[in-house]
Structures are given as structure tokens and as C-alpha cells.
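> Sequence first, predicted model second:
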Amino acid sequence: MDMESMERNGNKRIFQRLGGGPSSTSSYSRPKVCHFWLAGRCTKNPCSYLHSDPSDSSSTSMAAPPKRIHQNLTYRRNPNPNPNGHSSNWGRGQGGKEKVCNFWMAGKKCAYGEKCKYLHSWSVGDEISLLTRLEGHQKAITGIALPSGSDKLYSGSKDGSVRVWDCQSGQCATVVNMGAEVGCLISEGPWVLVGIPNSIKVWNTQTVTEMSLSGPAGQVYAMAASNGMLFAGTQDGNILVWRFSPAGNCFEPAASLKGHSLAVVSLVVGANRLYSSSMDNTIKVSQHVTFVIVFLSLLDQLLFER
């Protein structure tokens, strides 16, 4: 076969791969897109197949058919991958949906590392940024709270201190020595509640009221507040309940819930039930808390009406 024939036949084969040929005059044949490029794994340069959306009129000199909407595509591929078939800048912070790396989500090591075309985070963009670091505690921080109506952030630590941070400057305004490890710290309205061994310290940030709640045996590891009720999980496995008295502007003992054999480390109130988790490897649901909350709320209402 002479050189002219080889060139002609070779060009014909390539032309037919791209959808050309005599049949294209009667019915349009869509150019074939590289499957490896769609999967982000094509290593051929040049490749015989398209590395772009065939609906784009710039990808072929032939008359293009009406564009179709690819509803199954969740992101756009980079039409110009680098020679090793992996683009390091595709899709980062630009329009369209982003895809998170499956290996990163599964906690496995991604072979591409920082060069992976998929995200190694749950979000991307400039909307989330670090404002400042609040440094000062010497041991683990066990609770933070932002009381209602206050511009101060409270943090408690195992170093035995509660720090008060100015939310505008990020500077520590006050350091309160609790004299013992802080097991937890929460806020409810203007109140800041700090759990320490055998006691709960309570501050009102608006009236500067201070009080101590006695009753816990050992460290207070968890607290939760709802409907004027305060729940505290203690080291001995009990859950102590206080109710807030508007008349006396104080917390009064209401109940003691038993059931866990070891320390209660987490509390959640929801759907008129109390959920507690413990170091005894159990989660317990206290349904009768509904009755306690409703009964005491009605009692407060009756006393107030009198």
C-alpha cells in the first residue's frame, strides 16, 4: 500500500472515530467522549477521543445537534487535564456542585493527597475563616457558653479556672479560679452554670447574682436545662434535678434520678424526655421527667396566680 493510500485510510479511521463519514450526512453521529477522561483517569496525550462535552459546538467542526441537558452530571470536568491525567485545580471554590473524596470520607489515605481533584473537606470557600485563637487555659477545656444578652464568652477547663473572653477584642477579660477541675459549663438565658466536684456554681450575668447548688456526689460531668429545670449528671451515676423559682430568683431541689451505675457524662432533654449516657456503656431514657416538668410548671403557675 503506498504512502498516499495509508494516509488516506488512516485519516478516514480517525475521522470515523470522531463521528464523521458518509453516514453522518444522513444522520448525525455524536462524537465519542473518552470514558477514562470522564472518570478522571485518562493518561493518553493526545487521546483519540474527546476530552470535552460533545454538545459544545467548539469541540467539532460539524454541525452540532441541539444541546441536551445532562441531568445526571453533578459536576463539570476540567477539559484540559494535565499529562498525568489528574488536575489539581478542578472545581475548587468555583460554581457548580462539589464532590467529596470517597477515600477521605471513609478515613482512608487518598493516594493523590493535596492534588486530589475531589474535596478533602465538607465545605470550600472564603465564607468560613479563622478569626482568632483564644489561648490561656493550661488543660483541657470542658465547656464553653455564650449567655443571652452578653458580649462575653465563658470557658471552663480542667486547670480549675473559668475564663471570660471579650467577643469583640478576643482578649481574656477575667479569670475566675474555681479551686477544682471544671467538669462542664453551660448557659441558660443569662445564667452561667459551672459543674465542679460536689457542687454547681451559678452566676447571673445581668444581675451579678452568685450561688452554689449542693447535692452532687463527686464531679459534675454534664448539665442540661429546659423549661425552668436544671439537670446535672454526677460521678456517682445519679442525675439531680433543680427547678428555677422566679419568686426567689434561685434554684430549688426537685428530684434525684437513679439508674446508672457509673458517672453520667452527657444529658439531652427533648420531647419531654431526658436522655442520659454514662460510663457504664448505657443510654437511659427517663420518661417520668415529663410528669415532673409539667407538675412543677403547673405548681409555679398556681402559686404565681395566688
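Happy to help now that I have it.

> make it CA atoms for all contacts and neighbour counts henceforth
Fine.

> Who are the contact partners of Val194?
156, 182-186, 200-202 (C-alpha atoms under 8 Å, 6 or more residues apart in numbering).

> Looking at the residues you listed, which is nearest Val176?
Minimum distance to Val176 across those is 9.4 Å, recorded for Gly156 (C-alpha to C-alpha).

> The closest one belongs to a strand, doesn't it?
Yes: under DSSP: H, G, I helix; E, B strand; the rest coil, Gly156 falls within a strand.

> Contacts only, for it.
141-144, 162-163, 182-185, 194.

> And the buried ones among those residues, selectable in PyMOL?
Burial among the contacts of Gly156 is assessed by 16 or more other C-alpha atoms under 10 Å; the matching PyMOL selection reads:
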select buried, resi 141+142+143+144+162+163+182+183+184+185+194
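
> Now, the contacts of Gly156 that are in strands?
Using DSSP state E, the members of the contacts of Gly156 that fall in strands are 141-144, 162-163, 184-185, 194.

> For stretch 239-251, which outside residues touch it?
Outside stretch 239-251, the residues that touch it by C-alpha under 8 Å, 6+ apart are 213, 215-216, 228-234, 252-258, 264, 296, 300.

> Presented hereafter is structure B, for comparison with structure A:
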Amino acid sequence: MGVITTTRRIERFGRTTTPTCKYWVAGRCNRNPCRFSHSLPTSPSNVYYNPNTTYIHSKKPTICAPKPLHKPANHAPKAVVSLEKPTKCQAETMSVEKPIKCEQKDVLIEKTAIVEDLATVAKAPEKKSLNICKYWMTDNCVHGDRCSDLHSWFYGDGFSTLAKLHEHKKVVTGIALPSGSDKLYSGSTDGTVREWDCNTGRCVNTINLDSEVTSLISEGPWVFAGVKDAVKAWNIQTGAYVTLDGPKGQVLSLNYGNDILLAGAEDGVIYAWRGNPDPKAESPFELVATLSGHTKPVVCLAIGCYKMLYSGSMDHSIKVWDLGTLDCTMTLNGHSDTVSSLICWEDYLLSSSSDCTVNVWVCTEEGTLKVAYTHTEENGVLGLYGMTDADAKPILFCSCKDNSVRMYELPTFLERGRLFTRQEVRSFEIGPGGLLFTGDGTGLLNVWKWLEEPKVPSS
């Protein structure tokens, strides 16, 4: 079987016209003058157009039909040209090589960009990017529906924006939704914690802490805010307000588990308080331990199964602590930059980092943890959050430094959608009925609605 190039095909049929510019066909040619033609070519009269890009050069079928050619597994589709006369199989059949058998009469022509289906190129719509249009964000995009970027605050099915709560002046660093309460709390580096009415979306109270709030959680009736050199706590039922001293530097992370309040501080130490059952005590919480081991600030804390505490630090390491004894049992080294977030899901530990990776850790037979899978993002990862969808499929929310939150279906990491904000999302909270709350670097608190009915995973 003979193989010839497009140029030889042009010479054989006497076509001397200049090839059509494919960029002109797509409406994107910016050359003047252009060495290619700005007009569609005229097909030869003996070519019968086939939408599958197979061209047959014969006036009628031959007596001896050639065997069909199988498409190569790793190549683009080929254009097949039959050059025989409309007679029975004879030696006068045109071919680059003399055929040995009747089945070898076909000549295979390599299809290049010059002979591609220009009509298909002209009709193909330009692929939409998965980035939000920065001009649309400021109401200045002139392309409208023709814009290649997204004109929406989300990508994917089943999302809507319910409200935008913009009272904070700086980064929203924490969101808390106490169980049994109709109030939402948000903390910011502007030094305030704001209380929002979930029914009206209005800010009903502002608590001035005179210090940057860098973490915020709730447990039962208590709301805890991490500030410099302390943790502020108040009871939303009784109105009691206390200050928990001990940490050195900014308190960057908070968590509560096994009846212990844990705070990761800028000095690399984790501080632990237990509730004080004595009603006459000066404080309802008592400092019971300090966990030392990290050499740089503790950025994130997670509590998982088997009563274990996991801490991530700017020293690139993850430490595992026994909550019963408060001893460090192992150190995990799987990231090359700050460990920004940790989440425990059933028997798995997921960690994210500024090195643009998300690691999935599994327990080995020896009782240690190892990385079973690494997912890579284009930008650094700021936080991980999890839930299950209506079909009980695990969904991972991944906040990235490109001002987006990506949704992945686990364990495949198949992308389900994205949420977009004006600046990086630094806080996230899941509410009932498919509600999502995100806080970004502008101080905006976004309320989203996912039309599916999710469930918060237990860990």
C-alpha cells in the first residue's frame, strides 16, 4: 500500500491553488498580507463528500471491492482514496506502487491541516474557559455571551447565590454555625466577630475584640475566637464571656474534641484546655497541657478516628497526637511547603499545602500512615472541606489561590463544579439544607445554595 503526502496529492491532481488559511476560517487570522488563501477551496468534481472525512475518487463501485481499512489505534483518522477505473481488477489501476493483490488497490493519503474539513473548523464553537471574566466582575465586559470566560460566580449544575453579606472590612478567617441556633458567626482580621440572623441575613451584633481574629469555631453553646496571645470565648445562651490566656503569638487554628479545646499558635505550640466542672471556678476552662514539637506556627488542626489529633505546620510537617495521653506518636513528611489544611474522612487523612498538592493518607499494617494518592492543583491550596451529596458520594471542596473553590468527587477527584470569589476564600462552613458559606479576602461572606441535599461527614 502506498502512502503519499498532501503536496504530492496536489501535484497529481493538478491543484495549484494556495491552501486556505485555517485561522481565517476560524475568524482569527491577524496577518496582512497572509501567505494562505482567504477563501474556501472548490472540491474536485469527482470527489463525493462524506462527513466522516473519507473521500472516494471513483465514478462507480468496482467489481472487486477493496477490504475496509482499519483505523490506526494511535493516529488521526485517514482519508482513503480509491483510484481505480470502473472496471474489473486489472493492472491499469492507478497506484503509487504496483498492487500485488486486488485488495491493495487503495492509496492511503495522510490527512494534514491543509486538507482538514474546513467547514467543521468554521462551525466549531470556541471552547469556554473555566475562569471567571475579570471585566464581567466590574460590569465592563463588552463581549457578552461571546466572551470565552465565565459570566457567573459558579460553574457546574445546581448552584445559586442566595446572599452576599459584606460588613467586614478585611479577610473573613472563620465561620461558625452553632447547633440549635438561628445565628451565624463570622470572624475577621478587622478585629470583629459579627453575629448574623439566618432568617433575614442582617448583622444583629458586632463584637469588637481589639485584635485580629485568625480562627473561629463553635462547640455547643460556646463560640471560640483565636486572637493574639489568647482565645476569646463566650456562651451564646448565658452571655458569659472569658479569655483563655497562655498562647504566644497569633492563634491560627482551633478545634474541639474529646472534651478538649485545642489551639495552634504562632509559636509552634498546641494549647489544650478542658472544661472545668466546678461552677465556682474563675474560668469554665482549665489549661491542662501544651503540646510542643513543631518548629514553626501551627496552621491547622483536625481530629479523626481512634481519638487522634493531627496538626499541620509551616515547618512542612504533620504530627499525630494521641488525645488520651497528649503524646506525639509520629511525624508525617509529605509536603514541601506549609501544610495549610487537614481533614479526616472515615479512615483517611487528607492534607493540603501551599506546594499545590492534596495528599490522601492511609494507614498501613504497621500502624503508620503513608501517601496513597497525590492530587495536584495549578495553584497553592488554602483549605479542604468535605460533605456527601444526595447520593452519599463524598465531595471535597478545595479552596485555591486562584480565587476559586473546586468541588471533587472522591475517590476519583472528578471535578463537579467551581465557586468563584473576588479574592481567596479563607473560611468555609456547611449549613443545613444544602447551604454553603464562604468568606474571602475582601471581607465578603457569601451564602450559596447547592440544590442537592448534602450531609456533613462525621469524622
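Perfect, I can see it now. Keep in mind it's a predicted model, so treat the numbers as computed, not measured.

> TM-score for these two?
Once superposed, chain against chain, the TM-score is 0.58 (TM-score structural alignment, normalised by the length of the first structure); 221 aligned residues with a C-alpha RMSD of 4.1 Å.

> sorry, back to before: could you save the contacts of Val194 of the first structure as TSV and add columns showing distance to Val175 of the first structure?
Formatted as TSV, the contacts of Val194 of the first structure follow (distance: C-alpha to C-alpha, whole Å):
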residue	distance to Val175 of the first structure
Gly156	10
Val182	13
Gly183	17
Cys184	16
Leu185	15
Ile186	17
Ile200	18
Lys201	15
Val202	16
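
> Shared with the second structure, which of those?
Among the contacts of Val194 of the first structure, the ones still in contact in the second structure (both residues aligned by TM-score structural alignment, their matches' C-alpha atoms under 8 Å) are 156, 182-186, 200-202.

> Relative to Leu130 of the first structure, which of these is nearest.
Gly156 (21.3 Å).

> per the alignment, the closest one corresponds to what in the second structure?
Matched by TM-score structural alignment, Gly156 of the first structure corresponds to Gly187 in the second structure.

> Could you pull up the contacting residues of the counterpart of Ala122 of the second structure in the first structure?
Ala122 of the second structure maps onto Asn84 in the first structure, with residues paired by TM-score structural alignment. Counting by C-alpha under 8 Å, 6+ apart, Asn84 of the first structure touches 42-43.

> Show me what Gly143 of the first structure lines up with in the second structure.
Taking TM-score structural alignment, the alignment pairs Gly143 of the first structure with Gly174 from the second structure.

> Helices of the second structure, start to end?
Assignment of helices within the second structure using DSSP state H yields the ranges 6-13, 22-25, 118-123, 134-137.

> nearest to Thr388 of the second structure, of these?
Closest among these, using C-alpha to C-alpha: helix 134-137, at 30.7 Å.

> Buried residues in the closest one, which are they?
Buried residues in helix 134-137 of the second structure (16+ other C-alpha under 10 Å): Trp136.

> whereabouts in the first structure does that helix align?
By TM-score structural alignment, helix 134-137 of the second structure lines up with nothing in the first structure.

> again, but for stretch 340-355 of the second structure
Counting by TM-score structural alignment, stretch 340-355 of the second structure has no counterpart in the first structure.

> Distance from that stretch to the middle of the chain?
Relative to its parent chain, stretch 340-355 of the second structure has a centroid offset of 15 Å by C-alpha atoms, centre = their mean, to the nearest Å.

> Quick check: the residue most central in space within the second structure vs Gly158 of the second structure, distance?
Relative to the mean C-alpha position of the second structure, the nearest C-alpha, by C-alpha atoms, centre = their mean, is the one of Arg406, at 2.9 Å. Between Arg406 of the second structure and Gly158 of the second structure the computed distance is 14 Å (C-alpha to C-alpha, to the nearest Å).

> on that earlier part again, so which of the helices of the second structure is the most packed in?
Across those, averaging neighbours per residue (mean count of other C-alpha atoms under 10 Å) puts helix 22-25 on top, at a mean of 19.

> how distant is it from the center of its chain?
The answer for helix 22-25 of the second structure is 34 Å, by C-alpha atoms, centre = their mean.

> which helices and strands sit right next to it?
For helix 22-25 of the second structure, the packing partners by 3 or more C-alpha pairs under 8 Å, 6 or more residues apart in numbering; DSSP states H and E come out as helix 118-123.
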